[in-house]
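K.L.:
sequence unknown, structure follows:
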């Protein structure tokens, strides 16, 4: 071996201090890659410290953790429940124990040549004087641990780095993040699946000289393999998060089967004698078994909203686990239940609804069995999902603007980020600009917007669009004026909206060409728009024509209009009288107004009905419009227009026609009505398009 390489430490000894007297050590996987986790495990075992894969055995937890609350959370996620210990490290000496040097021990050193031949040489490790030893033993400062009976410590990994670099134990007090006292699991709290109890603490090998002794690294590999094998044998619950890293299985969805009671199976005679006769007369869409929710009315206030909200939780779990089939299935079932005009009292009612099968009926049986009172009922499967800490963390990350489910899973399962603080501390530089803004205004974006404020924001945007195109006051509210339509949840009747969606249009296509660029510039200059997340001019670039049909679904997706996704803040706010009296001496006051998410969409007048229809319905309603047009009509619909899939020709359903009573109206609402009739789905107001 090269003389430049450092001499490996004796197993179980760091400098002049033995590590065998340390309590069991567990490495927290948060913020560590799989390679980093294994590297630290190898170092701990190589230096002879007692290492365990079972968090409940450990007394010292090493990890990249900076805050006490996060440390307690990490312990809880491993099934270790604690409360902060109020006794500090400076406790009486009688409660402290000193880690003393162990007597000289016999260790095995394998040379390169001998290891190739499979031969082992036993060497007596002795304490030598610094003057005669080739490696001068380092004099260790006092290393003191508190009494860890019924207590655990969460320590920064930087402490272990210090010990490894100096080849001796360093004082631990400056690196302690959390000193926790063990407590029983509180009633009503859920404990994530912990490591198998069969995985025991790994300690330095103590075999005799004539026995074959494996290296610490080999012991580590075998121990890790054994731990993984034990986890594989466990059935009936998801794989524990810490062992999932060892498998490199980053995306296993949680599995929660339906609990009792099961859907009751009925004989023919029982069915005839049951309440089937008392069931309400089903709507026509139920009788016709219509699968398209765009063909039926779905109001905002739904009699079965409590049961639907429980199913929404399951749907969200399918989104977060990338189960697209499950998402679509639950979306279809929820849309059917939302349109049903009666309070459901029997699973038989659910079985006759299109898009609802025995699984949904079983969910209802479980839901109904939890309580005789409708207001107190819950779905056991949904409650389990609420208590799943993996899904809770994924939901936090998923709610960051600019992060989809796939990005959230990567943040959590690959990087170990569990909350917004983790994203800021460990991943800020890896986020794109839109995601950074989503993190910065995370809490503000989650604050809903009342209807009055939605109207005020839209009116301000309309005024700036008028200014950008030179619309004069005498042209206001005429055919020469800018038209602004509030769409999204506001138009469906929501009292509180998550963001503001508006469509701006004009009867002259020269006005709408590149209007999005000019209106955003005006709003930025007036300080209403603080950030522009996305700015698209796709309609202008294709001459404001309908999106071409290329044989598949084609184009750039369902939404293909000029649009800007912005961050909005009202620049007007009151200045305290004390500061207003002397503005020169007063410091610059920060704008206290909340930031809002605002989407501005531009549509040419020729297809404004398509734009309004495409942005007014809930998600499943819009999905079914596209399915209806494709499967039943052979057309392609998006917010830029309608085309025939057979020849690619544009189909015009919006242009006014002269009837018996004269020319039809030419407002945006008239155009939307004609469009819906032309598509064959029939007109219904936006307040009846509230699917999900």
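P.N.:
Sure, I can see it. Everything numeric in this text was worked out from a predicted model, so none of it was measured.

K.L.:
CA only for contacts and neighbour counts going forward, please
P.N.:
OK.

K.L.:
which non-adjacent residue is nearest residue 682?
P.N.:
Excluding its sequence neighbours, the residue lying closest to residue 682 (CA to CA, 6 or more residues apart in numbering) is residue 676, at 5.3 Å.

K.L.:
so the one you found touches residue 686, yeah?
P.N.:
No. With contact defined as CA atoms under 8 Å, residue 676 and residue 686 do not form a contacting pair (11.7 Å).

K.L.:
More neighbours: those two, which one.
P.N.:
For residue 676 versus residue 686, the count of surrounding residues by other CA atoms under 10 Å is larger for residue 686: 23 against 20.

K.L.:
Next one: the more buried one from residue 302, what distance?
P.N.:
According to CA to CA, to the nearest Å, residue 686 and residue 302 sit 15 Å apart.

K.L.:
for residue 428, same thing?
P.N.:
For residue 428 relative to residue 302 (CA to CA), the value is 42 Å.

K.L.:
repeat for residue 151
P.N.:
52 Å.

K.L.:
Same question for residue 651.
P.N.:
With CA to CA as the criterion, residue 651 and residue 302 are 35 Å apart.

K.L.:
go on, residue 96?
P.N.:
Distance from residue 96 to residue 302, by CA to CA: 64 Å.

K.L.:
here comes the other one, which I'd like you to weigh against the first:
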């Protein structure tokens, strides 16, 4: 089902009571998704009571006045009820703007449009059942709450605040300025769905103050590169050190705070904006230059204006000084602890590592205990020569077990970082029999040589199914990995320590390092290298691009058709011959997806 063909209203998705996989899957399905609740016509979520709906609106700082619709009351007269239903139908998504003429839409109007836009909070089942039916269902049966959006801008006072007095003040102000009050013309326009509406003049506060020199600069701004007219960061070159790197670092701090506080939609919106800013090839001069980029807009322009004047963003400074966020960040940086677990630790009253050890050690998983034990060492950066030394040791052991293995060092190292947080390598072999169950053999070899001190995760899912690329079963309860983008390759996530030293110390002076060893069959090695190399937003947008533009499902273990779930071979040549090496296979995946090749150092989206 091509959801883009369904005429949904603008939808804001509530994250409450949604698991991360379910939320991400829904976000990928909603064709009219917005991350700004103020833009939404419909707010959907697992909401079943009006009180909860009001709570969610307050939490997102959307102020509304409830609309009591007579059409839903048994006491309403038949004529009034039909009129209200017709008006509701016009505002709902079942109006076909492609077939309804302006005259037909006007005939369906039962009265003037409300002075303020409205928003409906509806059950999530409205969207899911619409998708299942292949048509946008009438929303009324699912509405929990409907309200009129109320502006909280002080300048927009209601008529109850002494309008005559306010009018006199305005007249005096205009007289002092040597001007006379003028009434701006009322304009008639067309809405998103083709329905005619009247736009009353509203004086909006300026985004930023613009001087004459700034106006001259704006006229001389370089044109936006073609690749920044797309919303997919996988179609843009993004360097490791972009021209606006300092601004990106400030935005990244705000994004981290959103992650820690559980604001996943906000974190995702910041990731989108950061990727656009990082891809811009020129140093920003004025805020308007930021506003024109995809995913940025007025909000990011305001933040840049603040950053340009002060060298920092107040919100980022406030986040850094927030004691709660400091504790959440401490816990979040434990390997094996996600943001949800970090908040759980905080809610238990724990405030530092000592609290975890004293009060919760027995409740931690083995992986989390190791993360606490080596906390300081895991946060030491790994210089490039050491990354390469570790990788070469792994490859040497692989070829001792079975000759002919190839390896690509992926992750931040391949993107050009001088220091890495961990070491990621992808191993593969042209002989598929060589990669079958190989991950266990390489781990055993490295353990015997005392390079691996702890094995955190050992996954053999790919070997267990005979290394056949997993078919895509579509979203739903039967496919637990749907929408996550996580692959099913064989992999070992281990703790590494160089076992040899020449100093006179009695204990090993080398720090423990985090190392990920991924084993891919040759036929999907290009996807593995692509997925494990690219920045997180690049990967997210690659999956989104494949879904919406190619009707494909991509992750590091292969490409599958969304039509029938079958594996799609993009890595073999025209003659069916396999790729000669892993890097050639990666290039073929780009070409097969219709994407321009981006070298690893141009995929630094963060």
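P.N.:
Everything's here; your move. This one's a predicted model, so the numbers in the text were calculated from it and none came from an experiment.

K.L.:
Quick one: the helices in the stretch 451-600 of the second structure, in order.
P.N.:
461-464, 525-533, 536-550, 582-592 (DSSP state H, counting those that start in this stretch).

K.L.:
export those to TSV and tack on distance to residue 282 of the second structure?
P.N.:
Formatted as TSV, the helices of the stretch 451-600 of the second structure follow (distance: least, CA to CA, whole Å):
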stretch	distance to residue 282 of the second structure
helix 461-464	44
helix 525-533	25
helix 536-550	20
helix 582-592	26
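
K.L.:
so which of these comes closest to residue 104 of the second structure?
P.N.:
Closest to residue 104 of the second structure of the helices of the stretch 451-600 of the second structure, according to CA to CA: helix 536-550, at 32.6 Å.

K.L.:
list the buried ones in the closest one?
P.N.:
536-548 (16 or more other CA atoms under 10 Å).

K.L.:
how big's the offset between it and the first structure?
P.N.:
Compared with the first structure after fitting, helix 536-550 of the second structure deviates on average by 0.4 Å (mean CA distance after the TM-score superposition for the first structure).

K.L.:
What lines up with residue 356 of the second structure in the first structure?
P.N.:
Aligned counterpart of residue 356 of the second structure in the first structure: residue 423 (TM-score structural alignment).

K.L.:
So what's the residue count around that match?
P.N.:
21.

K.L.:
in a strand, that's where it is, yeah?
P.N.:
No. Read with DSSP: H, G, I helix; E, B strand; the rest coil, residue 423 of the first structure is helix and lies in no strand.

K.L.:
From residue 74 of the first structure, how far off is it?
P.N.:
16 Å.

K.L.:
Same question for residue 324 of the first structure.
P.N.:
For residue 324 of the first structure, the distance to residue 74 of the first structure - CA to CA - is 30 Å.

K.L.:
Looking at those two, which is more packed in?
P.N.:
Neighbours were counted for residue 324 of the first structure and for residue 74 using other CA under 10 Å; residue 74 has more, 21 against 13.

K.L.:
following the helix or strand containing the more buried one, which helix or strand comes up?
P.N.:
Element membership for residue 74 of the first structure (DSSP states H and E) is helix 68-77. Along the chain past helix 68-77 of the first structure, the next helix or strand (assigned with DSSP H and E) turns out to be strand 82-84.

K.L.:
in stretch 393-402 of the first structure, what's buried?
P.N.:
393, 394, 395, 397, 398, 399, 400, 401, 402.

K.L.:
Now, these that are in strands?
P.N.:
Using DSSP state E, no member of these falls in strands.

K.L.:
between the residues you listed, which is nearest residue 573 of the first structure?
P.N.:
So of these, ranked by how close each gets to residue 573 of the first structure (CA to CA), first place is residue 401, at 26.2 Å.

K.L.:
and that closest one, what pairs with it in the second structure?
P.N.:
In the second structure, residue 401 of the first structure lands on residue 335 (TM-score structural alignment).

K.L.:
Give me the distance between the closest residue to its match other than its chain neighbours and residue 398 of the second structure.
P.N.:
Nearest in space to residue 335 of the second structure, with sequence neighbours left out and distances taken as CA to CA, 6+ apart, is residue 371 at 4.5 Å. Here residue 371 of the second structure is placed at a distance of 27 Å from residue 398 of the second structure (CA to CA).

K.L.:
Between the two, which has more neighbouring residues?
P.N.:
Remark: of residue 371 of the second structure and residue 398, residue 398 carries more neighbours, 24 against 20, as counted by other CA under 10 Å.

K.L.:
Quick check: which element contains that one?
P.N.:
helix 384-401.

K.L.:
Once aligned, what mean separation remains between the following helix or strand past that helix and the first structure?
P.N.:
Using DSSP H and E, the next helix or strand after helix 384-401 of the second structure towards the C-terminus is strand 406-409. Compared with the first structure after fitting, strand 406-409 of the second structure has a mean deviation of 0.7 Å; criterion: mean CA distance after the TM-score superposition for the first structure.

K.L.:
Output the residue interval of the first structure matched by strand 406-409 of the second structure.
P.N.:
Using TM-score structural alignment, strand 406-409 of the second structure pairs with 483-486 in the first structure.

K.L.:
rewinding a little: buried residues in the helix holding residue 398 of the second structure?
P.N.:
Quick answer for helix 384-401 of the second structure (16+ other CA under 10 Å): 384, 387, 390, 391, 394, 395, 397, 398.

K.L.:
ok, now how distant is the residue nearest to the last one when sequence neighbours are not counted from residue 458 of the second structure?
P.N.:
In other words, residue 398 of the second structure. Using CA to CA, 6+ apart and skipping the chain neighbours, the partner closest in space to residue 398 of the second structure is residue 442 (6.2 Å). Remark: distance between residue 442 of the second structure and residue 458 of the second structure (CA to CA) = 11 Å.
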